[in-house]
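> My questions concern the predicted model and sequence given below.
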Amino acid sequence: MIELRSSGELDALREAGRVVAQALAAVREHTAVGVRCAELDAVAREVLDGAGAVPAGWAPRSGAGAIGTSVNDAVLGGVPDGTRLCDGDLVGVVCGARLQGWCAAAAVTVPVGASAAVDLVGTGQAALADGIAAARAGGRVGDVAHAVGVVLRGGGFGVPAGLGGVGRAVRAAPFVPRVGRPGRGAPLRPGMVVVIDPVLLAGGGDAVDADVEGVVRTRDGSCAVHVGHMVAVTERGPRVLTAP
């Protein structure tokens, strides 16, 4: 069921989103060669604790951290552990926070050291920006998916199917695909909240597989980029709820 939120509810979601943005900014600042993924998790948890928020349960299994850290060929599902980041790595970070009953989540991908993947991240961010711009009342979910897909496919990148985003209740309707046809899908109405989270696979293929630990990885071993924001559809245009 697709829920429409009042202006007050959107403000509450925005407060949760602000905490997520602060946590991701702190993680980005702390990301460096030699840093362990568990250290990044501690940085994010400190931000959440300071704001009175709790992790929103971004991962499907218990015992996960305040963030997810997916390195290089990992697309989603990585639990922050003792892995040390190396020069040239690419680490995708998902953070979800629950504040006063409201859940927000967002994703960034951060190049480590002298990573050659800066352009990959830029493409993901460009797809995200175009998707957000298309999230306007009177349009449809397919318009957003199409805007994202044009950028990703235009760059020659792979785009995995599924891998639903996180939202109000960690996973909430409507799901926004990363490739779609304009004019299709659920109508975009004021008060609707969507998660727009482009994923690109550098190798060009779309195939991904889950390993024995539940981490989704590119089948060809190429790097993945995952970026995303929670966005509200309003009469005045898109409102990014997880912006800094």
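Alright, I've got the coordinates. Residues are numbered from 1 along each chain as shown.
> Only C-alpha atoms from now on, for both contacts and neighbour counts.
OK.
> any idea how far V227 lies from G68?
13 Å (Cα to Cα, to the nearest Å).
> which residue packs closest to G77, ignoring adjacent ones?
V215 (4.5 Å; Cα to Cα, 6 or more residues apart in numbering).
> Could you measure from that neighbour over to N72?
For V215, the distance to N72 (Cα to Cα) stands at 12 Å.
> So what's the residue count around G63?
When neighbours are counted by other Cα atoms under 10 Å, G63 registers 9.
> G237 too?
Counted with other Cα under 10 Å, residues neighbouring G237 total 15.
> give the contact list for it.
By Cα atoms under 8 Å, 6 or more residues apart in numbering, G237 lies in contact with A135, R136, A137.
> For the protein, which segments count as helices?
7-30, 37-51, 118-133, 141-154 (DSSP state H).
> Please find the angle between the direction vectors of the first one and helix 37-51.
Calculated by axes from the mean of the first three to the mean of the last three Cα atoms, to 10 degrees, helix 7-30 forms an angle of 140 degrees with helix 37-51.
> picking up where we left off before, between V215 and N72, which is the more surrounded one?
Legend: neighbour count by other Cα under 10 Å for V215 and N72, higher for N72 (21 against 18).
> another one to put next to it:
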Amino acid sequence: MIEILNPTLLARARDTGALVADILQTLKSRSVIGTNLLDIDRWAKAMIVEAGAQSCYVDYEPSFGRGPFGHYICTAVNDAVLHGRPYDYALADGDLLTLDLAVSRGGVAADAALSFIVGDAKHPESVAMISATERALAAGIAAAGPGARIGDISHAIGTVLSEAGYPINTEFGGHGIGSTMHQDPHVPNTGRPGRGYKLRPGLLLALEPWVMADTAELVTDADGWTLRSATGCRTAHTEHTIAITDEGAEILTLPKQAQP
């Protein structure tokens, strides 16, 4: 299903996107050496409930997972990259942490993710990998607009990731979003320009470049959810929800300090 939002729903999407951005920035500031992943999950739940919103994850039960996800945020550490299920782990200096959050409010969902290094340890290769996903996301957003095609976004993202030297996995990528978290169209992180669905004003997309340092192969953790790099290498993941408008692409999950 591909949804096209009317102006009323688009206004609600902006509201939900701002909430997701605010929660992620708060959680990032609290994620320091010694912070437990289960505490991050509890904080996420409290902020979602206080805002009168609903988690898109807690009851999420797709075919590729093992039962309901059961948590309010994805917390992926080091070699984990997607669907990181929070567990009893205290963050250490130098950990690469990805926070991925999707919530719904007013009947419209928004989804975003960010990766960062915990503490003061220097990890230039990890910083470069995070930067590559951020640049790829910016390129994908720049390629989005009315009349563009999904392949244009995928090509822009994939070009940045490939030129940075990272293998690209196409099993999981960006997606449509609206009244539910995951909708068509699928947005692979590499592709051919000029192909695929033509973008229309009112369409919401969650774009999410993610990479693993030296492999494109994923393995599923024993929890039945967390996806890790097959080689144990580090990973990075950056995501924004955007709205296609008559003027181009509007980022709905931009933190307040980064807004123009």
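Thanks, I have it. This structure is a prediction, so every number in the text was calculated from the model and none was measured.
> quick one on the thing from earlier: overlap in contacts of V227 and G68 of the first structure?
Common contact partners of V227 of the first structure and G68 (Cα under 8 Å, 6+ apart): G92.
> neighbour-wise, which of those two wins?
G68 (27 against 22).
> any idea how far the alignment partner in the second structure of the more buried one lies from A144 of the second structure?
Superposed on the second structure with TM-score structural alignment, G68 of the first structure falls opposite C74. In this view, C74 of the second structure and A144 of the second structure are 26 Å apart by Cα to Cα.
> now G178 of the second structure
As judged by Cα to Cα, G178 of the second structure and A144 of the second structure stand 17 Å apart.
> Then G174 of the second structure?
On the measure of Cα to Cα, G174 of the second structure and A144 of the second structure end up 13 Å apart.
> Can you find the partner of H83 of the second structure in the first structure?
Using TM-score structural alignment, H83 of the second structure sits opposite G77 in the first structure.
> oh, I was asking about A112 of the second structure
Checking TM-score structural alignment: A112 of the second structure goes with A106.
> now do V103 of the second structure
In the first structure, V103 of the second structure lands on A97 (TM-score structural alignment).
> E134 of the second structure now?
So, by TM-score structural alignment, E134 of the second structure is matched to Q125.
> nearest spatial neighbour of that match, skipping sequence neighbours?
Of all residues not flanking Q125 of the first structure in the chain, V227 sits nearest, at 6.7 Å (Cα to Cα, 6+ apart).
> so what corresponds to the one you found in the second structure?
Aligned counterpart of V227 of the first structure in the second structure: T238 (TM-score structural alignment).
> dump the residue contacts of the closest residue to D95 of the second structure other than its chain neighbours.
In this structure, D95 of the second structure finds its nearest non-sequential neighbour in V118, 5.3 Å apart by Cα to Cα, 6+ apart. Contact analysis of V118 of the second structure by Cα under 8 Å, 6+ apart lists S31, V32, I33, L91, A92, D93, G94, D95, L96, L97.
> In strands only, show me those residues.
L96, L97 (DSSP state E).
> TSV for the contacts of V118 of the second structure, including neighbour count and distance to R234 of the second structure?
Output for these, formatted as TSV (neighbours: other Cα atoms under 10 Å; distance: Cα to Cα, whole Å):
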residue	neighbour count	distance to R234 of the second structure
S31	22	18
V32	18	19
I33	15	18
L91	19	15
A92	16	15
D93	14	15
G94	17	11
D95	22	10
L96	25	8
L97	27	10
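> and of the contacts of V118 of the second structure, the nearest to Y57 of the second structure?
Checking the contacts of V118 of the second structure against Y57 of the second structure by Cα to Cα gives L97 as the nearest, at 18.3 Å.
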